[in-house]
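>>> This is a predicted model, with the sequence first.
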Amino acid sequence: MKFLVATLFLAGTCLAQESHGRRYHQQQQQQQQQQQQQQQQEDHNQHYQPAPQQYQENRRLHESTTFIPIIRFDKEQGADGSYKALWETGNNILAQEEGYLKDLGPDPDAKGETLHAQVQQGSFTYTAPNGEVIVTRYTADETGFHAEGDHLPTPPPVSPEVQKGLDLIFAGIRQQQEQESHEYTPEAKQSQEYRDAGGRQPSRNQLPQEYNRQNQYQQEYNGPQRQHQ
């Protein structure tokens, strides 16, 4: 009987220890899994978390985006290439423009063709952040784009001394161009050829040698003329 009781006690003790060991092992596994999940979550947040400045900029951009409607738009198109356009938006932007084709004369690269240039002129108005109304007027043609407005910077005035010097330079350039154009006229070219050939320019009473030769050929062809009695 004592042996049986001792055996049952020993078996119960072994079962209790085995059950306790199994629960301890399960707890250890759960703790390790929780620690791994927590570490993975921290790594994920650290790797994919956006920068604070970028997040704030994206949020500010999203909050400041506002739909601006076009409340007016008119356009007229002509068959000759001319047009007129006007549009206005909901944030007080007003613009108008018109254009046409300008005749520039014959095309030097295409015989019988005419050169044309697109001319555009107009203006646009908007309100600056400080409440000032900005108006810009512009013209665009074969000389380029030209804009004017009270808000645009302007060059300082030229002093009288500098302006006088510029006028003298332009006058010299103009005189040189006129002189060069005169040198390339047919009369000037013929006179230059005579000077290059003989070293001097022939007088008005002296006929060119080529003209004398042609006159001699003409007399020989016609033969001697008869004298009428």
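It's in.
>>> From now on I want contacts and neighbour counts done on CA atoms only, so please keep to that.
Noted.
>>> secondary structure class for Trp87?
For Trp87, the reduced secondary structure class is strand; criterion used: DSSP: H, G, I helix; E, B strand; the rest coil.
>>> adding another structure so you can compare the two:
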Amino acid sequence: MKMLIVLSAMVAAVACAPTALEELKARRALPALEFEEVRDEFGQYALRYVTAEGTVVSERGHLVPAEKEGDYVLIVEGEVSFISDDGELYVTKFTAGLDGTHVEGNHLPVAPEPIVVEPIAEVAVPQ
């Protein structure tokens, strides 16, 4: 009988204990621990924030002259890092500007190297 009571108490304690997923959800609902943002009248900006679960986001947008005289393009650069549920640190860096968008990260797939195909020699066709 004692064993049944002890076993029941242990099952009840485990059932009431918060799971790691619930704790993570609760931390993600918290506001940012740090938040900085700077903007100017031209639309340039810099921002950075850190969340309770350890996500760090930093981004910067600055104007550069475009090819057309008198025009400007907003170049965006940034980085996002976070610790995933598997415990790994993932870092993603990105840029967007005149030469398109570029993203790199230690968790992103890498495209295979292109296969170089030698051109076929031209064959003389009798006429």
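Arrived safely, thanks for sending. Predicted, not measured: the structure shown is a model, and the values here were computed from it.
>>> what's the TM-score here?
Once the chains are overlaid, their TM-score stands at 0.64 when taken by TM-score structural alignment, normalised by the length of the second structure; 95 aligned residues with a C-alpha RMSD of 2.2 Å.
>>> where along the second structure do the strands fall?
Per DSSP state E, the second structure has strands spanning 34-39, 45-50, 56-65, 72-83, 89-97, 100-105. These are given in chain order.
>>> In JSON lines, list these along with distance to Leu21 of the second structure.
Rendered in JSON lines, the data for the strands of the second structure read as follows (distance: least, C-alpha to C-alpha, whole Å):
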{"stretch": "strand 34-39", "distance to Leu21 of the second structure": "23"}
{"stretch": "strand 45-50", "distance to Leu21 of the second structure": "20"}
{"stretch": "strand 56-65", "distance to Leu21 of the second structure": "20"}
{"stretch": "strand 72-83", "distance to Leu21 of the second structure": "14"}
{"stretch": "strand 89-97", "distance to Leu21 of the second structure": "18"}
{"stretch": "strand 100-105", "distance to Leu21 of the second structure": "25"}
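>>> Any idea which of those strands gets closest to Val11 of the second structure?
Taking C-alpha to C-alpha as the criterion, Val11 of the second structure comes closest to strand 72-83 out of the strands of the second structure, the separation being 31.0 Å.
>>> In the first structure, what range does that closest one match?
With the alignment judged by TM-score structural alignment, the segment of the first structure matched to strand 72-83 of the second structure spans residues 116-127.
>>> Could you give me the buried positions within the matching stretch?
Of the residues in stretch 116-127 of the first structure, those buried under the neighbour-count criterion (16 or more other C-alpha atoms under 10 Å) are 119-126.
>>> Of all the strands of the second structure, which one comes closest to Lys2 of the second structure?
Nearest to Lys2 of the second structure among these is strand 72-83; the distance by C-alpha to C-alpha comes to 43.8 Å.
>>> Contacts for the closest one, please.
Contacts made with strand 72-83 of the second structure from outside it, assessed by C-alpha atoms under 8 Å, 6 or more residues apart in numbering, are listed as 44, 53-66, 89-98.
>>> Show the buried residues in those.
Members of the contacts of strand 72-83 of the second structure that pass the buried threshold by neighbour count (16+ other C-alpha under 10 Å) are listed as 53-63, 91-93, 95, 97.
>>> between those, which is nearest Asn106 of the second structure?
Val91 (6.4 Å).
>>> how close does that closest one get to Glu77 of the second structure?
Distance, Val91 of the second structure to Glu77 of the second structure, using C-alpha to C-alpha, to the nearest Å: 14 Å.
>>> same thing with Ile83 of the second structure?
In this view, Ile83 of the second structure and Glu77 of the second structure are 21 Å apart by C-alpha to C-alpha.
>>> Output the longest helix belonging to the first structure.
As assigned by DSSP state H, the longest helix anywhere in the first structure is helix 2-48.
>>> Disregarding residues adjacent in the polypeptide, which is nearest to the most centrally placed residue in the first structure?
The first structure has Phe145 as the residue nearest its centroid, 11.7 Å off, counting by C-alpha atoms, centre = their mean. Excluding the flanking residues, the one nearest Phe145 of the first structure by C-alpha to C-alpha, 6 or more residues apart in numbering is Thr139, at 5.9 Å.
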